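1. my questions concern the predicted model and sequence given below.
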Amino acid sequence: MNCDQAVLEASLSLLSVESRNLLSSLLNTKKVLTHVGPDGITRQRDWRGLASLANITNELKLSIDTQCKDKVGKVLELWIDMNDGTATVQNLLKHLELIDRFDVQDDLKTLAIEDKLLDDVESDIITVEDKTFGAPQQYHAYVLYAQEDREFFEKLRKNVTDEGFSVCSEDNLLPGYASRYQPLSRLMLLRCRHIILIYSPDFLRTPALKFFMNLAQADGITNRKNLKLIPVMFRECVLPEHLRFYHNLRYTYPEDKAPFNFWKKLNDTLGPVDLNSDQTQITTASSEVISELTNETNGFTPVKQLHPNGINMNTLTLPSIPNESVSLGDLRIDMKPEVTSLSHSSLGGRKKKLKSIKNFFFTPLKPFRRSKAEKQKEIVVDN
């Protein structure tokens, strides 16, 4: 059974779910017996032999063995991420032959004949880079510009490319599409982190650019991607009402007269360079960690504590728990959360205390009080 040449040259990133499941089910289980290949090298007849042929280090293999459940899936992922052009179906079949796994090889060829070996991603091969690498590529930004501003676009592309960013435009589109709107829309919205708009009077006079600009703006609002659009004011023009609230990055010529470094600001907006960082979550929590210590310190004490990731961090400790009673001069407050039962003797003592307090406040008023007999005596005298 022979495979089509296009299938053999396809990247392993295009393998279907059925193909990946087949490889995992047959190669994840370790084989005790080894095999000496035609090159005279002894290899394991499972995922370990495939990892060795994919130039995966022994340290990574040990990590895969102890941490990964789907070991073949991780091997394929690391092999593809090398991006050296070796992760193809043809090389996979050759490696299976070197580790004496003709059974797996035959099953993959059967899937290829049944058109089940690869995913149908023909519609996603849009750019020249997609065809070169055999799989859809991701870009940091898609650039919309008028042909009259092409010189500035070339300058922009060179500056950001030198910093490690990848940008694309209509120039990257493969020829042969009946209409450019459908493939370019999919490229902009699904495969580009940002959309750079190079504003100029000619930009606003081009209907196609206005269409893609409105499409990108609508996608940014729908998916709440505030930084999807990066408007660059290259040549001064009056923007439409719905674009005036965006903050524009203004290009000043000559550049040495500019109030800021235009290219640095653009690169900072595009960053980070690693496209995989879009899947990471940014933690906005404070770096200060508050922990409670049972020491006798009544103030805040800075201590050194290890972060879960192993980073030393300055932390704040809560003051120690107060004693059961706190003295404020002669006043003493009992800090007892429980309400104890009151005996008759304790009630009697509290009554005496209340009586003494009453005498303290009302004793000075006694000279001003008159008994009933005194009041009657005064009435008789008056009469």
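-> Right, received. Where do you want to start? Numbers count the residues shown, from 1 in each chain.

2. contacts and neighbour counts: CA atoms only from here.
-> Noted.

3. and S327, helix, strand or coil?
-> Under DSSP: H, G, I helix; E, B strand; the rest coil, the three-state class of S327 is strand.

4. just checking, it touches I333?
-> Yes. Taking Cα atoms under 8 Å as the definition, S327 is a contact partner of I333 at 6.8 Å.

5. mind listing what's buried along the host helix or strand of F152?
-> Per DSSP states H and E: F152 is located in helix 150-162. Buried residues in helix 150-162, counted by 16 or more other Cα atoms under 10 Å: 153, 157, 159-160.

6. putting a second one here so we can go through both:
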Amino acid sequence: MASGEKKMVLHMSIAAHQLLSKLLRPKLSGHDWRSLADCMGFTYEDILDLECDMDPVVSIIRQWEKQDGATVEKLLLFLEKIERPDVIEDLEPFIESTPLPSEYRKSDIKERRLSLELERLTVSDEIFDAFICYAKEDRSFAYKILTTLESPPFCRKICIDYRDYVPGNCRIDQTAKIIEHRCIRLIAILSPNFTSSSSAGFQVRIALNLSPDFQQRRVIPILYEECEIPEILRPIYYLNYKDLDDCERPHFWKRLASSLGYVPKGSPQVQLKGHRSPYNSPSGSPQNLRKINDTSLTDKNDRNKSSKEKKERSFNDKHKLRGFNLLKSRKCQ
């Protein structure tokens, strides 16, 4: 170990973070995550806000571990202060396997990425358009999404756990790697079962952590049954399935498939290769669009003017011909 080098909470495995969440979430006055947050320096107002979070333990750990002094040693002192020796004991094997900061050199990161690419995570080594996140009670609807999106005309590649996971790996780590490295989007089936499922909430948080500012559309929520939308998903526009009738459902599937990259044949959104629509280009500002509209209007006026002139020429030529024929007949007489 390098002199003075200490293990960081940031470098602990996902399984260790999940264990902290499991052990500290139950309400134990003076011994739960609220007490830990207080030790970490969170204000009373911050803790009240975090109570509405789907997983407040993950939230406080993620925020605290960004600090320079967020060491494993300090975390253990906090756990000791709130009298949770059971958590310390359960974390010991994870702490032993946590690497030192010096092991996170750039060369090591490249090697880890290479090993991840070679690691067998799913039955087929392909990139999926979406990962289906659901509570086990909603498996029938998850299957309906799977079969509909993979069938024509959509033909999307969908990942679902019971069909695509390769057995033998740690389920938590495997899920995290698949969502991060193998799936472009995550479809979340929202229902009362979802809000009470820790595994479903964990999968959503992984996807959201990949784009915390919502710049990338990583999560696509579907309201399957009436429930309270989780706090972390409220900023995201969701698809409503529960209130649809038979006439409206075809539009639902088309919208869902479109969010995964499906483009209907003959759609005006399809562009020729190398062609850039002004509406989709950086120059497609309101001012530029106004210029385009003005140009179109000018072209239309020019066409109308040309058509009018053509009719007038035809009319004059017709009368000239009649006059010529009349003059010719008089000469013949």
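-> It's in. In this text the structure is predicted, and so the values were computed from the model without any measurement.

7. fetch the TM-score of the aligned pair.
-> After superposition, the two chains reach a TM-score (TM-score structural alignment, normalised by the length of structure 2) of 0.43; 166 aligned residues with a Cα RMSD of 3.4 Å.

8. and of the buried residues of helix 150-162 of structure 1, the nearest to V303 of structure 1?
-> Using Cα to Cα, V160 comes nearest to V303 of structure 1 of the buried residues of helix 150-162 of structure 1, at 43.7 Å.

9. how much space separates the closest one from K94 of structure 1?
-> 39 Å (Cα to Cα, to the nearest Å).

10. what about L184 of structure 1, how many neighbours?
-> Neighbour count of L184 of structure 1, defined by other Cα atoms under 10 Å: 19.

11. where's it, which helix or strand?
-> Short version, using DSSP H and E: L184 of structure 1 is in helix 181-191.

12. tell me the angle the helix or strand that that helix is followed by makes with helix 150-162.
-> In the C-terminal direction, the helix or strand that comes right after helix 181-191 of structure 1 (DSSP H and E) is strand 192-199. Counting by axes from the mean of the first three to the mean of the last three Cα atoms, to 10 degrees, strand 192-199 of structure 1 lies at 150 degrees to helix 150-162.

13. and strand 192-199 of structure 1, what does it pack onto?
-> Under the contact definition 3 or more Cα pairs under 8 Å, 6 or more residues apart in numbering; DSSP states H and E, strand 192-199 of structure 1 sits against strand 139-144, strand 229-233.

14. swap the cut-off to 10 Å and go again
-> strand 139-144, helix 150-162, strand 167-168, helix 181-191, helix 207-222, strand 229-233, strand 249-250, helix 262-270 (3 or more Cα pairs under 10 Å, 6 or more residues apart in numbering; DSSP states H and E).

15. mind naming the longest strand for structure 2?
-> Ordering each strand of structure 2 by length in residues (DSSP state E) puts strand 183-190 first.

16. helices and strands around the helix or strand following it, which ones?
-> Using DSSP H and E, the next helix or strand after strand 183-190 of structure 2 towards the C-terminus is helix 192-195. Contact partners of helix 192-195 of structure 2 among helices and strands, from 3+ Cα pairs under 10 Å, 6+ apart: helix 198-209.

17. what's the following helix or strand after the helix it packs on?
-> Next along the chain after helix 198-209 of structure 2, taking DSSP H and E as the criterion, comes strand 219-223.

18. where exactly do the strands run in the stretch 201-333 of structure 2?
-> For the stretch 201-333 of structure 2, the strands defined by DSSP state E, counting those that start in this stretch occupy 219-223, 239-240.

19. thanks a lot, catch you later.
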